[in-house]
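Participant: Build the 3D model from these lines:
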Amino acid sequence: MIAKVHGPHVEYIDALRQIRTARALLAAGIPTAGPVGRISHPIAARRLLVTFTEDLGTQHPSPSQLGDLVARLHRTAPLTRIGLPARDLVAEAATRLDLLPPAAITDRDRAHLHRFLAEAAAGYDRIEWPRAVTTHGDIGFRNAALTPYGPALIDLETVTVSHPGFDQAAMAWDRDVFGADPAVYAEFSGAYGYDITTSGAPMYEAMTPIFGITAYLAYAEWSRTQPEARFEAEHRRHTLLARRPLPWDWTIGLTRTATPDRTENSN
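Facilitator: Alright, predicted model coming up:
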């Protein structure tokens, strides 16, 4: 089994929701790491919460297996009875932008990015989005395990009921932002059954600035403790401020895994 030690910011109800989400997904036929035995609630240890789930191993699915799994998740009836939270990515990004210290960004650039974020949010709000059970909004290979019975979801802390666009677009951003092999996205979208970069191009265009600002913030925050991340943070900021069209030439790092054998940490 896996013992997951939650950070000090995680409340009991949030850790409990992950357990309930796993059970609800399993009941709906979506493979995931289930709670172990009779340990059905978070346990406190040294002021931190710990939950226990099955160990599904370290192998990751192929792009087609991941695409099929995400499509099945999105077809699942919304899990409304377990209290899945709503998530406002724009508000989260605005707050994180305000919290960046002066050493990370000038007041002028901060104001420009706030303006860009507001414009992106306005375009985003003009679209009528479908609703579904979604994952991280940036799902990648590290968010799923390949078991003897097929692929299974892991990391359920950000599962919510919202529109599936960010899940659909995640692999496309690996291609268009980080230069990943286009064949990976083609295989993923083919298995999913929908290419958001063509059939849903207006949605993809509306989401990309929000994703870009969030991905910049990941590096800007990281550079506070890891100075070697500062160059990439500045490169991302300059790309956004210049309103450069895709493709971008960012270095993959904290945001997400681009191929099954590359790992990173977005938290």
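Participant: contacts, neighbours, all on C-alpha from now
Facilitator: OK.
Participant: chain center to stretch 93-102, what's the gap?
Facilitator: Its chain's C-alpha centre and that of stretch 93-102 lie 19 Å apart, by Cα atoms, centre = their mean, to the nearest Å.
Participant: What lies in contact with that stretch?
Facilitator: By Cα atoms under 8 Å, 6 or more residues apart in numbering, the surrounding residues in contact with stretch 93-102 are Arg110, His114, Leu117, Ile213, Thr214, Leu217, Ala220, Glu221.
Participant: Please tell me I have it right and Asp195 contacts Pro202.
Facilitator: No: Asp195 is beyond contact range of Pro202, at 12.0 Å (criterion: Cα atoms under 8 Å).
Participant: Alongside the first, I'd like the structure of this one:
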Amino acid sequence: MPEGRFTPAKLRRVLAGTCARLGLDPAGARLLRFTNNAVFTLGSAPVVVRIVGSTKLRHRVGTVVRVAEHFARNEVPAVRLLAGLDQPLEVQGYLVTVWDRVPLTGPPPTPADLAGLLRRVHELPPPDGLAEWEPLVTVRARVADAEDLSSDDQRFLIDRCAEIQDRLDTLEFPLARGFVHGDAHPGNVLPGPDGPVLCDFDSSCVGPPEWDLTPLAVGRERFGDPPSRYTEFAAAYGFDVTRWPGFAVLRAVRELKLTTSVLPILRSHPPVRAELRRRLADLRAGRTGTAWTRYR
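Facilitator: As a prediction, the model looks like this:
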């Protein structure tokens, strides 16, 4: 089997190159996350290094920087880019962003905390040049960028995108369109010392706020998260997306995005393969009640 684009040795070389440019020491760095991006926290400084994974989604790093700067200007509680750098950086052919590490010393964020942060985002005018919401564009890009995917699976996913897009095009959204985070699940809220802060802005766009209300509902339906978490979230936000007739379509989009998120690193990160196969089998069979396990 050919080597993946994201072997541990390649990741460490990009990390070392980034640190060398910034005068930092990569020794002791820990890998925090490895799906669409590889995210390291340094051991030698309060800094996080984020390496873009998918070659087809490199353009999203511009969105990440634009949204991070917009949040900083408007004092939205969110992770901050490391000051004094023109970001993103290009290191050994990879795009990299560098961040101040948030000390994880606050209490665990609650669903109500996430709801409050989202209301703040949704009330904020979007930054100039932010893209329109097209959630299936990233799915198609991941399929095209997959390290290992059979032609049969590829055809299924492309056909599934077309089917869901047809359903999306018929929806009438009850909430006012505006600035949305784009991937608003609890894992993208950090327990900072001054309160919870948002992270991960790759999917931020101009679109329906209902999309930001969907991840917790899908967490309840697919991952067996406690129902009370979604109940608290919906009450705090003031809108229950699951009671809207269009929720089933947004759930289908979310599940497709959750399934395909690892396609660009399949060869590089074999542990996700079994869960990917399980999710694809469920989507093919139309099984909506089976439980999924989050990618590790």
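Participant: overall similarity of the pair, as a TM-score.
Facilitator: Scored against TM-score structural alignment, normalised by the length of the first structure, the superposed chains reach a TM-score of 0.76; 245 aligned residues with a Cα RMSD of 3.1 Å.
Participant: returning to what we had before: which one of Asp195 and Pro202 of the first structure is surrounded by more residues?
Facilitator: A direct count of neighbours by other Cα atoms under 10 Å for Asp195 of the first structure and Pro202 places Asp195 higher, at 19 against 14.
Participant: Can you tell me how far Asp21 of the second structure is from Pro8 of the second structure?
Facilitator: In this structure residue 21 of the second structure is Arg, not Asp. To Pro8 of the second structure, Arg21 of the second structure is 20 Å away according to Cα to Cα, to the nearest Å.
Participant: Equivalent analysis for Leu82 of the second structure, please.
Facilitator: Leu82 of the second structure is 25 Å from Pro8 of the second structure, by Cα to Cα.
Participant: Looking at the two, which one has more neighbours?
Facilitator: Each of Leu82 of the second structure and Pro8 has its neighbours counted (other Cα under 10 Å); Leu82 has more, 17 against 12.
Participant: tell me the contacts of the more buried one?
Facilitator: Going by Cα under 8 Å, 6+ apart, the list of residues near Leu82 of the second structure reads Val47, Val98, Trp99, Asp100.
Participant: before we move on, what about Pro85 of the first structure?
Facilitator: By Cα under 8 Å, 6+ apart, the contact list for Pro85 of the first structure reads Thr160, Val161.
Participant: returning to that earlier point: can you redo the contacts of Leu82 of the second structure as JSON lines with secondary structure and distance to Val139 of the second structure?
Facilitator: Formatted as JSON lines, the contacts of Leu82 of the second structure follow (DSSP: H, G, I helix; E, B strand; the rest coil; distance: Cα to Cα, whole Å):
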{"residue": "Val47", "secondary structure": "strand", "distance to Val139 of the second structure": "30"}
{"residue": "Val98", "secondary structure": "strand", "distance to Val139 of the second structure": "26"}
{"residue": "Trp99", "secondary structure": "strand", "distance to Val139 of the second structure": "26"}
{"residue": "Asp100", "secondary structure": "strand", "distance to Val139 of the second structure": "30"}
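Participant: And the residues you listed, which is closest to Gly195 of the second structure?
Facilitator: Proximity of the contacts of Leu82 of the second structure to Gly195 of the second structure (Cα to Cα) peaks at Asp100, which lies at 15.6 Å.
Participant: Leaving out sequence neighbours, find the closest residue to the aligned residue in the first structure for that closest one.
Facilitator: Residue pairing (TM-score structural alignment): Asp100 of the second structure is matched to Glu54 of the first structure. In this structure, Glu54 of the first structure finds its nearest non-sequential neighbour in Met1, 4.5 Å apart by Cα to Cα, 6 or more residues apart in numbering.
Participant: got the contact list for the one you found?
Facilitator: Met1 of the first structure touches Val36, Phe52, Thr53, Glu54, Asp55, counting by Cα under 8 Å, 6+ apart.
Participant: Let me have these in a markdown table, extended by distance to Glu264 of the first structure.
Facilitator: Formatted as a markdown table, those follow (distance: Cα to Cα, whole Å):
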| residue | distance to Glu264 of the first structure |
| --- | --- |
| Val36 | 27 |
| Phe52 | 23 |
| Thr53 | 22 |
| Glu54 | 22 |
| Asp55 | 20 |
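Participant: residue boundaries of the strands in the stretch 101-250 of the second structure?
Facilitator: Taking DSSP state E, counting those that start in this stretch to define them, one finds strands in the stretch 101-250 of the second structure at 178-180, 189-192, 195-198, 205-207.
Participant: As a markdown table, those with mean neighbour count and distance to Ala285 of the second structure would be great.
Facilitator: Shown next, in a markdown table, are the strands of the stretch 101-250 of the second structure (neighbours: other Cα atoms under 10 Å; distance: least, Cα to Cα, whole Å):
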| stretch | mean neighbour count | distance to Ala285 of the second structure |
| --- | --- | --- |
| strand 178-180 | 24 | 32 |
| strand 189-192 | 22 | 33 |
| strand 195-198 | 22 | 35 |
| strand 205-207 | 22 | 30 |
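Participant: mind checking which of these is nearest Val39 of the second structure?
Facilitator: strand 189-192 (14.4 Å).
Participant: tell me which strands and helices that closest one is in contact with?
Facilitator: Counting contacts by 3 or more Cα pairs under 8 Å, 6 or more residues apart in numbering; DSSP states H and E, strand 189-192 of the second structure packs against strand 195-198.
Participant: 10 Å instead?
Facilitator: helix 111-122, strand 195-198 (3 or more Cα pairs under 10 Å, 6 or more residues apart in numbering; DSSP states H and E).
Participant: In the first structure, which residues correspond to it?
Facilitator: Aligned using TM-score structural alignment, strand 189-192 of the second structure spans residues 144-147 in the first structure.
Participant: once aligned to the second structure, how far is the matching stretch on average?
Facilitator: Superposing on the second structure places stretch 144-147 of the first structure at an average distance of 2.2 Å from its equivalents, by mean Cα distance after the TM-score superposition for the first structure.
Participant: what's the burial count for the residue in the first structure that Gly219 of the second structure lines up against?
Facilitator: By TM-score structural alignment, Gly219 of the second structure lines up with Asp174 in the first structure. The number of residues packed near Asp174 of the first structure is 24, by other Cα under 10 Å.
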